[in-house]
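Asks: Dropping a prediction and its sequence here:
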Amino acid sequence: MGDLTLLQTILIAIVEGLTEFLPVSSTGHMIIVQNMLGVQSTEFVKAFTVVIQFGAILSVVVLYWKKFFKLNKCKIIDKQATYNKPFGGRVVVYLKRFLYKFDFYWKLLIAFIPAAVIGFIFGDKIDEMLESVTVVATMLVIGGIFMLFVDKIFTEVDESKGVTEKKAFNIGLFQCIAMIPGVSRSMATIVGGMTQKMSRKTAAEFSFFLAVPTMFAATAYKLLKLFLEPNGIEILSQNVMALIVGNVVAFIVALLAIKFFISFVTKYGFKAFGYYRIIVGGIILVMMFLGHNLEIV
């Protein structure tokens, strides 16, 4: 199958599907599984771990298809009254109608913008940090300690106004924190939602929705970057089967992971994920201390 065997492809995709939407950092898990399997970190493998996110985000669209494909119904506009308004007034009316109809996408766009801007400006620096296993492990532990107390810190819930533009933008700012490897995009956006007085369930679901444009953009960028490499077309053609299998497996596993996570976090909160993060981060740090080379090369 090219740079990856069938078994390696399936196992990495399972890890991606399981961890992408949980607040445990898929990056940290990728480091562990790649090293356990002895996978060489080639240009394709680096792209593969990002591209199979497409399968994971497709699971969100399938599970919440009504959110993505059912637009808000607008009240009928009095065309005559609107026509009698000045041109500027008519523009405002139709703009408000448009934004209401596409409210769901509008909020996602607002939340997506901060990460898109920061990612574009600091993309190279972020790639450098991704190669630091120490940063990943440290942030896993720090984030884990924080998650032990997050349920007690954010107890106030007020969803009377729904997800406003301001809330969406603030969650988008929190998503930027996840550019530090090991933080977890899911953790950052869920905590961001809870700071906006969202319930755990609502914050988690908005985190899933925001993952779609964010991860789609990352996948497209990674594929384009690989495609533009001198031998990019050849690399992709040699590994097409790995990409297909990886996305299918990630899609199926992510479907199950999302259903489990929503049910679990609604009942029990985030403390268990905090302990889990500390254990995983601790394992990585101990392995490095004992001389195991976990650096991505």
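Replies: Great, that's in hand.
Asks: hey, let's count contacts and neighbours off CA atoms from now on
Replies: Fine.
Asks: tell me the SS of residue 39?
Replies: Three-state assignment for residue 39 (DSSP: H, G, I helix; E, B strand; the rest coil): coil.
Asks: what sits against residue 279?
Replies: Residue 279 makes contact with residue 141 under the criterion CA atoms under 8 Å, 6 or more residues apart in numbering.
Asks: Mind telling me what element it is part of?
Replies: Using DSSP states H and E, residue 279 sits within helix 271-289.
Asks: Now that helix: buried residues?
Replies: 271, 273-282, 284-285, 288 (16 or more other CA atoms under 10 Å).
Asks: Identify all contacting residues around stretch 183-196.
Replies: Contacts of stretch 183-196 (CA under 8 Å, 6+ apart): 20-27, 136, 139-140, 143, 150, 154, 157, 167, 170-172, 174-175, 177-179, 199-200, 202-204, 206-208.
Asks: Buried subset of those residues as a ChimeraX selection?
Replies: To isolate the buried ones among the contacts of stretch 183-196 in ChimeraX, judged by 16+ other CA under 10 Å, type:
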select :20,21,22,23,24,25,26,27,136,139,140,143,150,154,167,170,171,172,174,175,177,178,179,199,200,202,203,204,206,207,208
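Asks: Tell me which entries of the contacts of stretch 183-196 lie within helices.
Replies: 26-27, 136, 139-140, 143, 150, 167, 170-172, 174-175, 177, 200, 202-204, 206-208 (DSSP state H).
Asks: want to compare, so here's the second one:
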Amino acid sequence: MDFVHAVLFAILQGATELFPVSSLGHAVVVPAVLHWGIDQHGPGFLPFLVMLHLGTAIGLIAYFYVEWLTMARGVLGLGYKAENASARALFAKLVVATIPAVIIGAAFKKPISHLFGTPLIACIFLIVNAGVLLLGERLRRREAHQNGISYRDALIIGLFQCLAFLPGISRSGAAIVGGLQRGISHAGAAKFSFLMGTPVILAAGVAEVPKLIHEHQLHALLGVSLVAAIVSGIVAYASTAFLMHYFKNHDDWALKPFAIYCAVAGAGSFLFLEAGL
């Protein structure tokens, strides 16, 4: 992978990981449509993507540093009593929301791993993602959620997040849809989704870094991967800032434009690839 493609991948990752359009789906489809000639089944492709996820996680931590600092102080008992209790409750809810992904990911990682590098299947699931977003908007609970996110809400959002194990289904989009079904606003669900996803994305990146360093065939990718990770983090920070503002101001229909985009992009890319263009 050359430097230009690596930077383009970083920009793509930094935006699509947070936007409800599936970063993995785009990472599979875009190189195929644009004929970048990248071996998506090669040993360096997945670790490179995970390095971009590492950059994205750092961008998220930078944006929500106040929340993470407050949670750290609360867990360590360094804040005021009420502040500690609230911070510990939020941390516990994030743990509860993460449990389904850990269990389901461990059970189904191998059976579905072969789908990750299949552009046509990713195109189909981009269309499915559009349906998930539209259905989520249509079936959302309209009554106001008065008491914040409960442990039950966190678990249900975590279960919805697991839809993203299918390439083309957005993790953030699925989590936001889960929040909407619990009567949580787009902005509230998005913030919880971004906080929930940060440790998972960070842990996956940290786990793959040794492969980039120690495996001979991946060593050459380390330098460009680090640059790409930085770019991804910057784009992720900007994307998060935009989305939090957007969701606060478009609570009635916020997911619909992304659903339309996914439907058009998925169908158009599928037809393009099938035609051999």
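Replies: All right, it came through fine. Only a predicted model underlies this, so the values are computations on that prediction, with no experimental measurement involved.
Asks: returning to what we had before: quickly name whichever of the buried residues of helix 271-289 of the first structure is closest to residue 34 of the first structure.
Replies: Checking those against residue 34 of the first structure by CA to CA gives residue 284 as the nearest, at 12.6 Å.
Asks: Map that closest one onto the second structure.
Replies: Taking TM-score structural alignment, residue 284 of the first structure has residue 269 as its aligned residue in the second structure.
Asks: residue contacts, that match?
Replies: Residue 269 of the second structure neighbours (CA under 8 Å, 6+ apart): 29, 33, 123.
Asks: Still touching in the first structure? Go through those residues.
Replies: Checking the contacts of residue 269 of the second structure against the first structure (both residues aligned by TM-score structural alignment, their matches' CA atoms under 8 Å), the contacts still present are 29, 123.
Asks: Pipe the contacts of residue 269 of the second structure into a markdown table and attach distance to residue 82 of the second structure and neighbour count per row.
Replies: Converted to a markdown table, the contacts of residue 269 of the second structure look like this (distance: CA to CA, whole Å; neighbours: other CA atoms under 10 Å):
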| residue | distance to residue 82 of the second structure | neighbour count |
| --- | --- | --- |
| 29 | 48 | 26 |
| 33 | 53 | 16 |
| 123 | 48 | 29 |
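Asks: ok, the contacts of residue 269 of the second structure vs residue 211 of the second structure, which is closest?
Replies: residue 29 (24.6 Å).
Asks: So what does that closest one match up with in the first structure?
Replies: In the first structure, residue 29 of the second structure lands on residue 32 (TM-score structural alignment).
Asks: Pull out the buried residues from the helix or strand encompassing its match.
Replies: According to DSSP H and E, residue 32 of the first structure maps onto helix 26-37. Neighbour-count burial for helix 26-37 of the first structure flags 26-32, 34-35 (criterion: 16+ other CA under 10 Å).
Asks: angle of the helix or strand following that helix against helix 26-37?
Replies: Counting by DSSP H and E, the next helix or strand C-terminal to helix 26-37 of the first structure is helix 43-51. Interaxial angle, helix 43-51 of the first structure versus helix 26-37 (axes from the mean of the first three to the mean of the last three CA atoms, to 10 degrees): 140 degrees.
Asks: Just list what the next helix or strand after helix 43-51 of the first structure packs against, helices and strands only.
Replies: Helices and strands here follow DSSP H and E; after helix 43-51 of the first structure, the next one along the chain is helix 53-63. Judged by 3 or more CA pairs under 8 Å, 6 or more residues apart in numbering; DSSP states H and E, the packing partners of helix 53-63 of the first structure are helix 6-19, helix 200-227, helix 240-268.
Asks: mind redoing it with 10 Å?
Replies: Applying 3 or more CA pairs under 10 Å, 6 or more residues apart in numbering; DSSP states H and E, one finds that helix 53-63 of the first structure contacts helix 6-19, helix 65-69, helix 200-227, helix 240-268.
Asks: and that helix, how far from the second structure on average?
Replies: Aligned to the second structure and superposed, helix 53-63 of the first structure gives a mean residue distance of 0.9 Å (mean CA distance after the TM-score superposition for the first structure).
Asks: cool, stretch 110-123 of the first structure as well?
Replies: Compared with the second structure after the fit, stretch 110-123 of the first structure shows a mean deviation of 0.9 Å (mean CA distance after the TM-score superposition for the first structure).
Asks: Could you give the residue range in the second structure aligned to that stretch?
Replies: By TM-score structural alignment, stretch 110-123 of the first structure lines up with residues 96-109 in the second structure.
Asks: Could you report the distance from residue 47 of the second structure to residue 215 of the second structure?
Replies: 11 Å (CA to CA, to the nearest Å).
Asks: Please identify which of these two sits among more neighbours.
Replies: residue 47 (23 against 12; other CA atoms under 10 Å).
Asks: buried ones in stretch 96-110 of the second structure?
Replies: Buried residues in stretch 96-110 of the second structure (16+ other CA under 10 Å): 96-98, 100-101.
Asks: And stretch 93-106 of the first structure, by the same measure?
Replies: Buried, per 16+ other CA under 10 Å, within stretch 93-106 of the first structure: 97, 100-106.
Asks: swap in stretch 4-11 of the second structure?
Replies: In stretch 4-11 of the second structure, the ones that count as buried by 16+ other CA under 10 Å are 6-7, 9-11.
Asks: which bit of the first structure covers that stretch?
Replies: So stretch 4-11 of the second structure is aligned with residues 7-14, judged by TM-score structural alignment.
Asks: That stretch vs the second structure, average offset?
Replies: Stretch 7-14 of the first structure versus its aligned partner: 0.6 Å mean (mean CA distance after the TM-score superposition for the first structure).
Asks: can you give me the offset of that stretch from its chain's centre?
Replies: Computed by CA atoms, centre = their mean, to the nearest Å, the chain-centroid distance of stretch 7-14 of the first structure equals 19 Å.
Asks: Before I go, just wanted to say thanks for your time.
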